[in-house]
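Enquirer: With the sequence up front, the predicted model follows.
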Amino acid sequence: MSLQQGWGPEDQPSFEVKGSFKPLRDSVNSGETSVFLWEWFTTKPFADSGEVRFIGSVYTPWPCWMLAASPSADEEEVKQFLAALGEYTTSFDSKEKRETENVAYVSKTFNQQESDVKEWLSTVAWYHDLAKVESKVVLETLQTLEKAGVVKAPAAGWNISDFVNESVSTIV
């Protein structure tokens, strides 16, 4: 949003973190909060009901789903987790499930309209090999955060290996 609005580090507005969506929504409806940023599809039912309204969109230059583990996490357990989750995302990503089972599950679980779920599912891509980390995504994320004044690049530039445990993941 900073880049979209042309704000430099000295222009940053202050933001208060409200936590999950319900306290955020409650604070908007009480007048305590004027505006908030949240994912579009999960906010849509509240916009459809008139409880909140959309005033714009801010697109991130990075994927909306990222996985992180503590450096102290057991590497074998992380590898097993990534492999198991990768099997699930591969199954979830199948054309057949995107058109039937996934629509019903997401609609029921997240209280979404089936038409909205179908639209959302048509826009997302799922990684299947979760142990692969795209260097381009990491670099673009760091460069964007640097432009926004959130991080500062080291003199020698970014080293992706500083952000990815190569005993667990492969940088591609």
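Expert: It's in.

Enquirer: hey, let's count contacts and neighbours off CA atoms from now on
Expert: Noted.

Enquirer: any idea which helix or strand carries the closest residue to residue 112 other than its chain neighbours?
Expert: Spatially, and ignoring its direct neighbours in sequence, residue 112 is nearest to residue 45 (6.6 Å; CA to CA, 6 or more residues apart in numbering). Using DSSP states H and E, residue 45 falls within helix 40-48.

Enquirer: I'd like the next helix or strand past that helix.
Expert: For helix 40-48, the succeeding helix or strand toward the C-terminus, using DSSP H and E, is helix 75-92.

Enquirer: buried set for that next one?
Expert: By 16 or more other CA atoms under 10 Å, the buried positions in helix 75-92 come out as 75, 78-79, 82-83, 85-86, 89, 92.

Enquirer: That one packs against which elements?
Expert: Judged by 3 or more CA pairs under 8 Å, 6 or more residues apart in numbering; DSSP states H and E, helix 75-92 has no packing partners among the helices and strands.

Enquirer: Tell me the first helix or strand C-terminal of it.
Expert: Downstream of helix 75-92, the next assigned helix or strand under DSSP H and E is helix 95-99.

Enquirer: Number of residues surrounding the closest residue to residue 54 other than its chain neighbours?
Expert: Of all residues not flanking residue 54 in the chain, residue 47 sits nearest, at 6.8 Å (CA to CA, 6+ apart). When neighbours are counted by other CA atoms under 10 Å, residue 47 registers 14.

Enquirer: just checking, residue 47 touches residue 53?
Expert: Yes: between residue 47 and residue 53 a contact is recorded at 5.0 Å, counting by CA atoms under 8 Å.

Enquirer: Spatially central residue for the chain, please.
Expert: Nearest residue to the geometric centre of the chain (CA atoms, centre = their mean): residue 64, 2.3 Å.

Enquirer: if I look at residue 78, how far off is residue 84?
Expert: Taking CA to CA, to the nearest Å as the measure, residue 78 falls 10 Å from residue 84.

Enquirer: And here is the other one:
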Amino acid sequence: MKTIKVGGVPEHFNLPWHLCIEEKLFEAKGLNVIWKDFPGGTGAMNQALRSGEIDVAVILTEGIIKDIHAGNNSKIIQTYIGTPLIWGIHVAAASKYKSVEELKNTKAAISRNGSGSHLMAYVNAQNYEWDTKNLQFEIVKDLDGAVKALSEDKAQYFMWEHFTTKPLVDKRIFRRLADCPTPWSCFVIAARNESLKNEPERLRTMLEVLNDETNRFKDLPKIAEKLAEKYDQKLEDIKKWLEITSWSQEQLSENEIEKVQDKLLELNLISKKMPVSEFIHNL
């Protein structure tokens, strides 16, 4: 049985993958899909794709597009979440800062260079008309590192997915000042070029099984309760999240790839645009 190693964040978006594994849906099609959690997010997954630690990543759209620009030999094989990601802008609960405007010229905690928290700090800065050349960063690796950095004032704010950080807001560890939605579909599925060359049929089968699951996911009995329990969330928060989140079974559109590249170019995070064909592979 062929093994496919898949990486993703340990967040509620990825429950369909875990259900496919637990219910042996991949196995029934002759696939041994092994999941690895990446609490460090997109930057860590880009490194894992580059090194061959994983074959496939469920990864932020802007993060993989920027890293393909930087030489990551991978391509997007499908959109996974077709709706924007809602990034919360957080400070320590006891922080003196009461508004996002006050955070100008302070330091942002980020998981890694090239991560979603890093790239979205630029998007947020542009939204508030800050000079992005003045942005300062503290690399914290993951959510636990961000809690430590903000509590010790090594960084003053941290951007992470709204609902994942909601328990920390509820416990008064973080205080959320505002939200910053991505201007595009937030998660895609990317595969290493080597895997695309050697295992296209198996990757296609993997997507077919996953897409069957995501198509029916919202209609599964007690799915909100299951999500709330597994990811330590309040039921009302999960219900809100389900209302605004849609899974996709389609390839990322050329328009969205252009939109991401235009934004990265505008923010001086890439030096030029590349053809759409450099980013996608249709199985």
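Expert: Ah, there it is. Worth saying up front: this structure is predicted, and the values here are computed from it rather than measured.

Enquirer: May I have the TM-score of the superposed chains?
Expert: Here the TM-score for the pair of chains, by TM-score structural alignment, normalised by the length of structure 1, is 0.81; 157 aligned residues with a CA RMSD of 1.9 Å.

Enquirer: since we're on residue 181 of structure 2, how many residues are nearby?
Expert: 17.

Enquirer: Need the counterpart of it in structure 1.
Expert: Taking TM-score structural alignment, the alignment pairs residue 181 of structure 2 with residue 59 from structure 1.

Enquirer: residues contacting its match?
Expert: Contacts for residue 59 of structure 1 were tallied using CA atoms under 8 Å, 6 or more residues apart in numbering; there are none.

Enquirer: for the counterpart of residue 114 of structure 1 in structure 2, what are its contacts?
Expert: In structure 2, the residue matched to residue 114 of structure 1 (TM-score structural alignment) is residue 235. Neighbouring residues of residue 235 of structure 2 by CA under 8 Å, 6+ apart: 224-225, 228.

Enquirer: and the gap between the closest residue in space to residue 202 of structure 2 that isn't next to it in sequence and residue 192 of structure 2?
Expert: Take residue 202 of structure 2 and drop its neighbours on the chain: the residue closest to it by CA to CA, 6+ apart is residue 31, 7.3 Å away. Per CA to CA, residue 31 of structure 2 is found 17 Å from residue 192 of structure 2.

Enquirer: Repeat that for residue 231 of structure 2.
Expert: From residue 231 of structure 2 over to residue 192 of structure 2 the distance is 29 Å, taken as CA to CA.

Enquirer: More neighbours: which of those two?
Expert: residue 192 (21 against 16).

Enquirer: To which residue of structure 1 is the more buried one aligned?
Expert: In structure 1, the residue paired with residue 192 of structure 2 is residue 70, using TM-score structural alignment.

Enquirer: cool, and residue 264 of structure 2?
Expert: Under TM-score structural alignment, residue 264 of structure 2 pairs with residue 145 in structure 1.

Enquirer: Could you measure from the closest residue to its match other than its chain neighbours over to residue 142 of structure 1?
Expert: In this structure, residue 145 of structure 1 finds its nearest non-sequential neighbour in residue 151, 5.8 Å apart by CA to CA, 6+ apart. Counting by CA to CA, the gap from residue 151 of structure 1 to residue 142 of structure 1 is 7 Å.

Enquirer: which one of the two has more residues nearby?
Expert: The neighbour count for residue 151 of structure 1 versus residue 142, taken as other CA under 10 Å, is higher for residue 142 (19 against 12).

Enquirer: check contacts around that one.
Expert: Residue 142 of structure 1 touches 151, 158, counting by CA under 8 Å, 6+ apart.

Enquirer: where's the strand or helix carrying it relative to the chain centroid, distance-wise?
Expert: Assigned by DSSP H and E, residue 142 of structure 1 belongs to helix 135-147. Relative to the chain's own centre, helix 135-147 of structure 1 is displaced by 15 Å; criterion: CA atoms, centre = their mean, to the nearest Å.

Enquirer: which helices and strands sit right next to the next helix or strand after that helix?
Expert: Using DSSP H and E, the helix or strand that directly follows helix 135-147 of structure 1 along the chain is strand 170-171. For strand 170-171 of structure 1, the packing partners by 3+ CA pairs under 8 Å, 6+ apart come out as strand 132-133.

Enquirer: just so I have it, where are all the strands in the stretch 51-200 of structure 2?
Expert: In the stretch 51-200 of structure 2, the strands defined using DSSP state E, counting those that start in this stretch lie at 56-60, 74-81, 86-92, 107-110, 136-139, 157-161, 174-181, 187-192.

Enquirer: Distance to residue 280 of structure 2 added to these, as a markdown table?
Expert: A markdown table is the format used below for the strands of the stretch 51-200 of structure 2 (distance: least, CA to CA, whole Å):
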| stretch | distance to residue 280 of structure 2 |
| --- | --- |
| strand 56-60 | 14 |
| strand 74-81 | 5 |
| strand 86-92 | 24 |
| strand 107-110 | 27 |
| strand 136-139 | 30 |
| strand 157-161 | 25 |
| strand 174-181 | 24 |
| strand 187-192 | 9 |
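
Enquirer: who wins for proximity to residue 220 of structure 2 among those?
Expert: strand 74-81 (17.7 Å; CA to CA).

Enquirer: contacts for the closest one?
Expert: With CA under 8 Å, 6+ apart, strand 74-81 of structure 2 has contacts from 13, 49-50, 58, 68, 185-193, 245-252, 278-283.

Enquirer: separation between the corresponding residue of structure 2 for residue 82 of structure 1 and residue 156 of structure 2?
Expert: Aligned counterpart of residue 82 of structure 1 in structure 2: residue 207 (TM-score structural alignment). Residue 207 of structure 2 sits 40 Å away from residue 156 of structure 2, going by CA to CA.

Enquirer: I am finished for the moment; much appreciated.
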